[in-house]
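S.K.: Fold the following for me, if possible:
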Amino acid sequence: MAFEGLADRLQSTIKKITGKGKVSEQDVKEMTREVRLALLEADVNFKVVKDLIKRIKERAIGQEVMDSLTPGQQVIKVVKEELTELMGGENSKIAVADRAPTVIMMVGLQGAGKTTTTGKLANLLRKKHNRSPLLVACDVYRPAAIKQLETLGEQLTMPVFSMGTEANPVDIATKAIEKAREEHHDYVIIDTAGRLHVDNELMDELQEIKANVKPDEIFLVVDSMTGQDAVNVAESFNEQLDLSGVVLTKLDGDTRGGAALSIKAVTDKPIKFAGMGEKLDQLEAFHPERMASRILGMGDVLSLIEKAQTNVDEKQAKELEEKMRTMSFTFDDFLEQMGQVKNMGPLDDLMAMIPGASKMKGLKNAQLDEKQLSHVEAIIQSMTKKERQDPSLMNASRKKRIAKGSGTSVSQVNRLLKQFDEMKKMMKQMTNMQKGKKGKGMKFPFM
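M.R.: Sure thing, here's the model as predicted:
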């Protein structure tokens, strides 16, 4: 999970101050010293850390906090607000041109994931905003760059405009916009060339494309795992092109978080999107407040709900609720639900979105093993249709056959059967409790 080390350090630091009825100036100094070290370890820009700690300290020992009934909680509120402000304050929307198409220019160094991010952004615009983007292949230098974008276009069933490797990138971009107007595309996303490092030749070409097509947005794609280097790259590109925003890739990886926490402060340009995985639907709008909540262990319910709404079929959810009410929930239903939960992303990331999950008994240091889910799937898929519908059919020989077919043991099969039975009992209890209160069944919004 992104920010894992930073999150653990900050959460343990602020925990010491949370329950205090009174907070002294010395408490605040000790806490801010720990926060400072945590941020520096996360590769956050030194000047950014210095300014942030100064603001937190001034607010935390101010009258508003010291005179409150819950000073410990007020200090955490201050830390959260300052982290949120550091990352941009609020989600920054994409600009929309007065006259279609809206032109987005994607820039960045080689290896940052620019071409893939171009495809992801087009997919997001179509799925969430019902837009019709045209992808434009302007990287005529990197071997197979055009082919890569065309392959992405095929996967997404989305048009890609290209003129081959011999054409001038400025001409390609200009003609692509004409094509978009003819075919009524409302967005044009230009995948420009990158280099291994910033050089004059690259910048001259990008400035020429900018001057000719007058893009509504210029997004710099940076690899968040490069830490402080990503901030330096952002500064260089911003000086030359006056960026409108940044897209961070690989924010789901083992990143220390320095880039996300420094870029806005150093460049004064917002982080617009974050890549949260390799799949083409794993690009998300960046919400500073939600990210600050996750870093401080407060969860991110809004993002969890959005993931559920995107990945869970509403009709299936209603059918499932009815099955829970009538106790006709089967292993087939269970398998279907597992698939929908897996589509929402890595389990560790989902747990981080649940407020207080890190403090829950048994979950604090739990490693959520995705392999265990695969074992469960294999066991269920090794059952016959009748066995999935009616687990009471299971006898010793059936269990042995299922264990052999799934590459597991009989004890693992028994454990799953027991857990499934307990889950059905719990559903029945919850349904009965809800009926007793309101005369109607339970609602399961994420199922």
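
S.K.: C-alpha only now, for contacts and for neighbours.
M.R.: Noted.

S.K.: Could you list the residues in contact with stretch 7-21?
M.R.: 23, 27, 31, 34-35, 38, 69-73, 76, 294-297 (Cα atoms under 8 Å, 6 or more residues apart in numbering).

S.K.: Could you list the buried residues of it?
M.R.: For stretch 7-21, the neighbour count (16 or more other Cα atoms under 10 Å) marks 7, 9-11, 13-14, 17-18 as buried.

S.K.: Let's compare: structure for the following, please.
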Amino acid sequence: MAFESLSDKLQNVFKNLRSKGRLTEADVKASLKEVKMALLEADVNFKVVKQFINSVTERAVGQDVMNSLTPGQMVIKIVNEEMVALMGSETTEIKLNNSNELTVIMMAGLQGAGKTTTSAKIAGKLKAKGRKPLLVACDVYRPAAIKQLQVNGEKQGVPVFSMGDHQNPVDIAKAAIEHAKNNDLNVVILDTAGRLHVDETMMEELANIQKAIKVDQTIFVVDAMTGQDAVNVAKSFNEQIELDGVILTKMDGDTRGGAALSIRAVTGKPILYVGMGEKLSDLEQFYPDRMASRILGMGDILTLIDKAQSQIDEDKARELNQKIKKATFGYDDLLESLNQVKNMGGIADMLSMLPGVGSQLKNVEVDDSQFSRIEAIILSMTPQERANPDLINPSRKKRIAQGAGVDLSEVNKLAKMLEQMKKMMKQFGGSLPKAGKRGKFKFPFSI
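M.R.: So this is what the prediction gives:
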């Protein structure tokens, strides 16, 4: 997971700071030296690290911090604030014209950065906001690029404009704009061609598109896993075609995080979104404060809430809440609850956003396959049994186990799990599950 190593190192530094009570200037400087090394190892740009440490030091060795009752916490607060400032302080949206006026967005980047998939993800987000996007296949060189865009466009329910390969991308862009105007579409997203490295031909093509049509936003898509290279490439693109913003992809991978912490400071361009997976829904708005919170091990409750609001059906949630209050929560309701969690990205993804839990999950295999087994057991019950669990006697349990292809003990564990859930719901709604140091993560009432 992104930032895992950096986050662990920073949390160790902060743990030592908190344990000291009173701090000397030497304590602060020694801690910040460790922070500096952790950032450099995370592939953060050297000049960015130097400026960051200077800014933190200037604030952290002041009398207000040294004389504070909790100087360690004050230093951590300063590190957090400076990290937010480093990544841009404010959240930046893609700038769109009025809905009755066309907005043209040009996606740029190297081959393999995920530009085509990201174009479709952006189209889906804009459609959900009430816009009428058109995806445009301007990559006429990469085999299957047009087909990939068409498949992703269909999945998002967004039309795709293509003139086939061997066509001039400038002509395609011009024709796409006319098509959008004639079909009442108000956002045109140009999926342009990339290369394996920055070259003159690619830059010239992008510049020609910008000259031929009015491009409102030029967005650079870059693979976060390339670290410092991502920053250098973004800088090169910005110098030649003037970018408006950046999207970092593959932030869910084993990336050291240097790109996210450097790119804003080096290019002066905001990070708009981060790609957190391969699904077309896996694109998160970039919030500098939330990202800093994740890096420093403070969790990311607000993003978790956003995910819940976008994925959970409010009517069903209200209905479930009423059933919980009346203690009529049955197996259908349990299945519905688990499906909602699954839609939010799974247990591991959710728990990593809770303060202090992400570090506990390190080296722990989170077993989401339990969902499938629970689902199989519940679907082997009759509608009456699902609605009224008290009907399920030993002979029925045996039949359910055979139908689900599981051992009888698993049906018994599920029954116990439901009972425990009901008790917890009556009390408060349950406590956070604990993650052990090794082995598989399990629900507190796991089967």
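
S.K.: Put one on top of the other, what's the TM-score?
M.R.: TM-score for the superposed chains, counting by TM-score structural alignment, normalised by the length of structure 1: 0.91, backed by 428 aligned residues with a Cα RMSD of 2.0 Å.

S.K.: out of the buried residues of stretch 7-21 of structure 1, which one sits closest to Lys435 of structure 1?
M.R.: Using Cα to Cα, Thr18 comes nearest to Lys435 of structure 1 of the buried residues of stretch 7-21 of structure 1, at 38.3 Å.

S.K.: and the closest one, how far is that from Pro71 of structure 1?
M.R.: Thr18 of structure 1 is 8 Å from Pro71 of structure 1, where distance means Cα to Cα, to the nearest Å.

S.K.: hang on, the earlier thing: for the contacts of stretch 7-21 of structure 1, which two are the farthest from each other?
M.R.: Across these (Cα to Cα), the longest gap, 28.0 Å, separates Ala38 and Leu69.

S.K.: Look at the two and report which has more neighbours.
M.R.: The residue with more neighbours, out of Ala38 of structure 1 and Leu69, is Ala38; 21 against 11, by other Cα atoms under 10 Å.

S.K.: Specify the local secondary structure of that one.
M.R.: helix (DSSP: H, G, I helix; E, B strand; the rest coil).

S.K.: Now do the contacts for it.
M.R.: Contacts of Ala38 of structure 1 (Cα under 8 Å, 6+ apart): 6, 9-10.

S.K.: try 6 Å
M.R.: For Ala38 of structure 1, the contact set (Cα atoms under 6 Å, 6 or more residues apart in numbering) comprises Leu6.

S.K.: after superposition, how close is the one helix or strand Lys179 of structure 1 maps to to structure 2?
M.R.: Using DSSP states H and E, Lys179 of structure 1 falls within helix 169-182. Superposing on structure 2 places helix 169-182 of structure 1 at an average distance of 1.5 Å from its equivalents, by mean Cα distance after the TM-score superposition for structure 1.

S.K.: and that helix, how far from the chain's centre?
M.R.: Taking Cα atoms, centre = their mean, to the nearest Å, one finds helix 169-182 of structure 1 lying 32 Å from the centre of the chain it belongs to.

S.K.: returning to what we had before: for the contacts of stretch 7-21 of structure 1, which one is nearest Phe161 of structure 1?
M.R.: Arg294 (39.4 Å).

S.K.: counterpart of the closest one in structure 2?
M.R.: Alignment note (TM-score structural alignment): Arg294 of structure 1 maps to Arg294 of structure 2.

S.K.: Name the nearest residue to that match, ignoring sequence neighbours.
M.R.: Asp300 (5.9 Å; Cα to Cα, 6 or more residues apart in numbering).

S.K.: Which stretches in the stretch 301-447 of structure 2 count as strands?
M.R.: 365-366, 440-441 (DSSP state E, counting those that start in this stretch).

S.K.: Gln419 of structure 1: neighbour count?
M.R.: 11.

S.K.: Any figure for the gap between the aligned partner of it in structure 2 and Asp367 of structure 2?
M.R.: Using TM-score structural alignment, the partner of Gln419 of structure 1 in structure 2 is Met417. Distance, Met417 of structure 2 to Asp367 of structure 2, using Cα to Cα: 16 Å.

S.K.: again, but for Leu302 of structure 2
M.R.: 25 Å.

S.K.: swap in Gln285 of structure 2?
M.R.: Counting by Cα to Cα, the gap from Gln285 of structure 2 to Asp367 of structure 2 is 28 Å.

S.K.: next one: Ala348 of structure 2
M.R.: 8 Å.

S.K.: which non-adjacent residue is nearest the residue nearest to the spatial centre of structure 2?
M.R.: By Cα atoms, centre = their mean, the mean C-alpha position of structure 2 lies nearest to Met276, the distance being 3.9 Å. Nearest non-adjacent residue to Met276 of structure 2, counting by Cα to Cα, 6+ apart: Asp252, 4.7 Å away.

S.K.: That neighbour - how many residues pack around it?
M.R.: 18.

S.K.: Glu58 of structure 1 now?
M.R.: 11.

S.K.: Please apply the same query to the one 10 residues further on.
M.R.: Ser68 of structure 1: 13 surrounding residues under other Cα under 10 Å.

S.K.: go on, the one 3 residues further on?
M.R.: Other residues near Pro71 of structure 1 come to 23 when the count uses other Cα under 10 Å.

S.K.: Would you agree it is in contact with Val65?
M.R.: Yes. Taking Cα atoms under 6 Å as the definition, Pro71 of structure 1 is a contact partner of Val65 at 5.4 Å.

S.K.: if we can go back for a sec, Throw the strands of the stretch 301-447 of structure 2 into JSON lines and include mean neighbour count, thanks.
M.R.: Formatted as JSON lines, the strands of the stretch 301-447 of structure 2 follow (neighbours: other Cα atoms under 10 Å):
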{"stretch": "strand 365-366", "mean neighbour count": "18"}
{"stretch": "strand 440-441", "mean neighbour count": "18"}
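
S.K.: Assumed Val247 of structure 1 was part of a helix.
M.R.: No. Counting by three-state DSSP, Val247 of structure 1 falls outside a helix, being strand.

S.K.: tell me the contacts of it?
M.R.: 221, 271-274.

S.K.: For Gln389 of structure 1, list the residues it contacts.
M.R.: Thr330.

S.K.: What's it aligned with over in structure 2?
M.R.: By TM-score structural alignment, Gln389 of structure 1 lines up with Ala387.

S.K.: Could you check how far Arg59 of structure 2 is from Phe52 of structure 2?
M.R.: Counting by Cα to Cα, the gap from Arg59 of structure 2 to Phe52 of structure 2 is 11 Å.
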